[in-house]
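1. A predicted structure for the sequence below; I have some questions about it.
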Amino acid sequence: MITSKNSPVLTIVVPCYNEEEVLPETVKRLEHILEQLMSNKLVSEHSTVLFVDDGSKDRTWELIEQYHLTHHLITGLKLSRNSGHQSALLSGLMTAKEYSDCVISIDADLQDDVEAIREFIIKYHEGYDVVYGIRRTRTTDTMFKRGTAQGFYKLMTKLGVQIRYNHADYRLMSKRTLDHLAQYREVNLFLRGIVPLIGFRSTEVYYDRHERFAGESKYPLKKMLSFALDGITSFSIKPIRLVTVLGFILFLVSVIATIYGLISKFMGNTVSGWTSLIISVWFIGGVQLLAIGLIGEYIGKIYREVKHRPLYIIESFLSADDKEVVTPRAASSHEAELQHSQV
């Protein structure tokens, strides 16, 4: 058994968006696992759960405030607007790292097995700075979702992105890992790709993923596709290189077609086929539009990066030391500004 002296301060960061239906059960389960860890001296008694309200339109923040007043382990962070899952998660991580030895991120829907948190902490005590939560199987997914997810991971790997197969954002990170994460100042966030770039000693914990406890998924197909595209274009320039290669191939095809046309003319067979002409026009036109769209994606990301807008703005912070709502002086996406904004 680990002594109290070596018990780290743990913060469990939970990004929330319209989670009023599942929040009561999430609070109950996370409090229970945290109390178990405290009783076993695996984590400090100063450990907490930090719920991050990402501009919810329902009673999510109201419930967080209530639980903060009635449950000593519950803290809260409210963003001024909906900033997206990755930005909300980052805001919680950057806030928690100021008073925590390690931080675990988990979604509020209870699909990730909270019992795996104990294994995360054990691995942390063994000297690991990053512990990835990995799904054992995808039996709970539909055939379409399972196929597209596996295809995404394989594609990212082939593009050279360091990403853990079947890992989402359920992970533990030490304070020094979070300190280095704060140095990544990019606007186009894809934490699943950024965290492995930091390095440090890492390991994996396998768990079984459950069905969503209540409410509706916040990641419909449109958002999933957008998230996948962000991940691909944020970490690899290979797609745009493929456009160059494709352009070169089409150039060679056009040269061959030109030679064929000249030979046909000299041989007196100058009647060209309507089908081949239409197919060529549509194919080349489609490739051009695809190439322009892909280039536009990269230009759009450059545009967002150079503006240096904050990823999120913190409206309120309910700390463990105070039962009143505390409003920071300012808040931003970057580490230096965050240090001035925390209470």
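-> Noted; the coordinates are in hand.
2. only C-alpha atoms for contact and neighbour calcs from this point on.
-> Will do.
3. neighbouring contacts of stretch 291-300?
-> 233, 239-240, 243 (Cα atoms under 8 Å, 6 or more residues apart in numbering).
4. swap in stretch 202-221?
-> Under the contact criterion Cα under 8 Å, 6+ apart, stretch 202-221 has outside partners 17, 19, 21-22, 109-113, 116, 119-120, 123, 128-138, 140.
5. one step back: export the contacts of stretch 291-300 to a markdown table and tack on distance to L181 and neighbour count?
-> Listed next are the contacts of stretch 291-300 as a markdown table, based on distance: Cα to Cα, whole Å; neighbours: other Cα atoms under 10 Å:
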| residue | distance to L181 | neighbour count |
| --- | --- | --- |
| T233 | 20 | 18 |
| P239 | 26 | 15 |
| I240 | 27 | 17 |
| V243 | 32 | 18 |
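6. take the residues you listed and keep only those in helices.
-> Using DSSP state H, the members of the contacts of stretch 291-300 that fall in helices are 233, 239-240, 243.
7. contacting residues for I194?
-> By Cα under 8 Å, 6+ apart, the neighbours of I194 are L181.
8. wait, which of the ones in helices among the contacts of stretch 291-300 is closest to L178?
-> Here the nearest of the ones in helices among the contacts of stretch 291-300 to L178, counting by Cα to Cα, is T233; it sits at 23.6 Å.
9. how close does the nearest residue to that closest one once chain neighbours are set aside sit to N188?
-> Computed as Cα to Cα, 6 or more residues apart in numbering, the closest residue to T233 that is not its neighbour in sequence is Y298, at 6.8 Å. Y298 sits 11 Å away from N188, going by Cα to Cα, to the nearest Å.
10. alongside the first one, take a look at this:
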Amino acid sequence: MKAPILYISIPCYNEEEALAKTIDHLLVVMNNLINSELISKESRLLFIDDGSKDRTWEVIKSKHQRERMVLGLKLSINSGHQKALLSGLMFSRKFADCVISMDADLQDDIWVVKDFVVKYLEGFEVVYGVRKSRDKDTWFKRVSAESFYKLMLKLGVPVIFNHADYRLLSSRVLNHLNEFKETNLFLRGIIPLIGFRSCTIEYDRKERIAGESKYPLKKMLAFAWDGITSFSNKPIRLVTTVGFISLGISAAVGLYALFSKLADHTVSGWTSIMISLWFIGSIQLLALGVIGEYISKIYSEVKRRPLYIVEEYLTESTEFKLDIEPTLIRELRK
């Protein structure tokens, strides 16, 4: 069997401190795989600068000038991790037999790449990298992360437990991924929907080699909520359920008030009135908030704006660059 062309797609946002080491480490991995004849010499590393404010793009350009294996895409603005990742996947599918996505901080065990490729050669078209444990995480992060996966599964979102975005996808899977046109991206939920033969590889997640995490609690919560609302209508059904429960409670309170009136046991109480008003008001605001979230998703989808725009390319093919550079990257997805 001919050795496959492998692309590794790495989104980067303000990774100046870690990026040079990341590239050097990945070059060692890629050259080892090429020397072992597991992957083709045409395999490449693709780094996507997601609108970084530091010297991330300068580091990528410098490495590209010295190493033909290093390619780069520079997005015009910060589009977000999922969209940056998608831009790399859609670019890579034009040239690669399979693509591995990972983060730029080397927390994902890069030596597992070989295991991914071996599984691909065995016929698996999707290989998920799954964390063995979260022993190195803080108690809060471990509990919140595991609760997130359990909640997603209960809501019917087809996520892989303890899997982030470290995975291998075949070109066939990527071509089908191209058919998913939604603006609200949650790739961890979309990939399992595509199907095809898949497996998991367990690995130990490491500490960042440099820099700080680009996913603080606020972003993690926003990401989790996007995943839930993009894949499940259960929250909005929950609002309906709460509405019926509230209606039942109101009916019971109404009957109690009526019987109290007939029995002449009524006592005017400010507290009970205020509690009822606050309860009903909070239910209404909660319902409006959840409905509003879904309406905002619809609003984003119907506008059909491009997910990202590539400002600059670092590739080997001048012809390819001239062909697509004046257009939006969305054209790659047609």
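-> Great, that's in hand. Since we're looking at a predicted model, the values are computed, not measured.
11. care to give me the TM-score?
-> Here the TM-score for the pair of chains, by TM-score structural alignment, normalised by the length of structure 2, is 0.97; 333 aligned residues with a Cα RMSD of 1.6 Å.
12. picking up where we left off before, any chance of the contacts of stretch 291-300 of structure 1 in JSON lines, with distance to G261 of structure 1 too?
-> Output for these, formatted as JSON lines (distance: Cα to Cα, whole Å):
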{"residue": "T233", "distance to G261 of structure 1": "39"}
{"residue": "P239", "distance to G261 of structure 1": "32"}
{"residue": "I240", "distance to G261 of structure 1": "31"}
{"residue": "V243", "distance to G261 of structure 1": "26"}
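13. map D105 of structure 2 onto structure 1.
-> Using TM-score structural alignment, the partner of D105 of structure 2 in structure 1 is D109.
14. tell me the SS of the closest residue to its match other than its chain neighbours?
-> Computed as Cα to Cα, 6+ apart, the closest residue to D109 of structure 1 that is not its neighbour in sequence is R212, at 5.5 Å. Put simply, R212 of structure 1 is coil when judged by DSSP: H, G, I helix; E, B strand; the rest coil.
15. quick one on the thing from earlier: of the ones in helices among the contacts of stretch 291-300 of structure 1, which pair is most distant in space?
-> T233 and V243 (13.3 Å).
16. span of stretch 108-117 of structure 1 from start to end?
-> Start-to-end span of stretch 108-117 of structure 1 (Cα to Cα) is 14 Å.
17. and if you look at stretch 189-202 of structure 1?
-> Termini of stretch 189-202 of structure 1 sit 21 Å apart (Cα to Cα).
18. what does stretch 214-230 of structure 1 give?
-> Terminal-residue distance, stretch 214-230 of structure 1 (Cα to Cα): 28 Å.
19. V173 of structure 2 sits in which helix or strand?
-> In the assignment (DSSP states H and E), V173 of structure 2 maps to helix 171-177.
20. where does that helix end up in structure 1?
-> With TM-score structural alignment applied, helix 171-177 of structure 2 matches the range 175-181 in structure 1.
21. check the mean deviation of that stretch from structure 2.
-> For stretch 175-181 of structure 1, the mean deviation from structure 2 after alignment is 0.1 Å (mean Cα distance after the TM-score superposition for structure 1).
22. now do the buried residues in that stretch.
-> 175, 177-178, 181 (16 or more other Cα atoms under 10 Å).
23. try stretch 164-171 of structure 1
-> 164, 166-171.
24. mind checking what I198 of structure 1 lines up with in structure 2?
-> So I198 of structure 1 corresponds to I194, using TM-score structural alignment.
25. kindly apply the preceding question to F266 of structure 1 instead.
-> Using TM-score structural alignment, F266 of structure 1 sits opposite L262 in structure 2.
26. repeat for E211 of structure 1
-> In structure 2, E211 of structure 1 lines up with E207, judged by TM-score structural alignment.
27. next, count neighbours for its match.
-> By other Cα atoms under 10 Å, the residues close to E207 of structure 2 number 11.
28. which residues does the match of I198 of structure 1 contact?
-> Here I194 of structure 2 is in contact with 173, 176-177 (Cα under 8 Å, 6+ apart).
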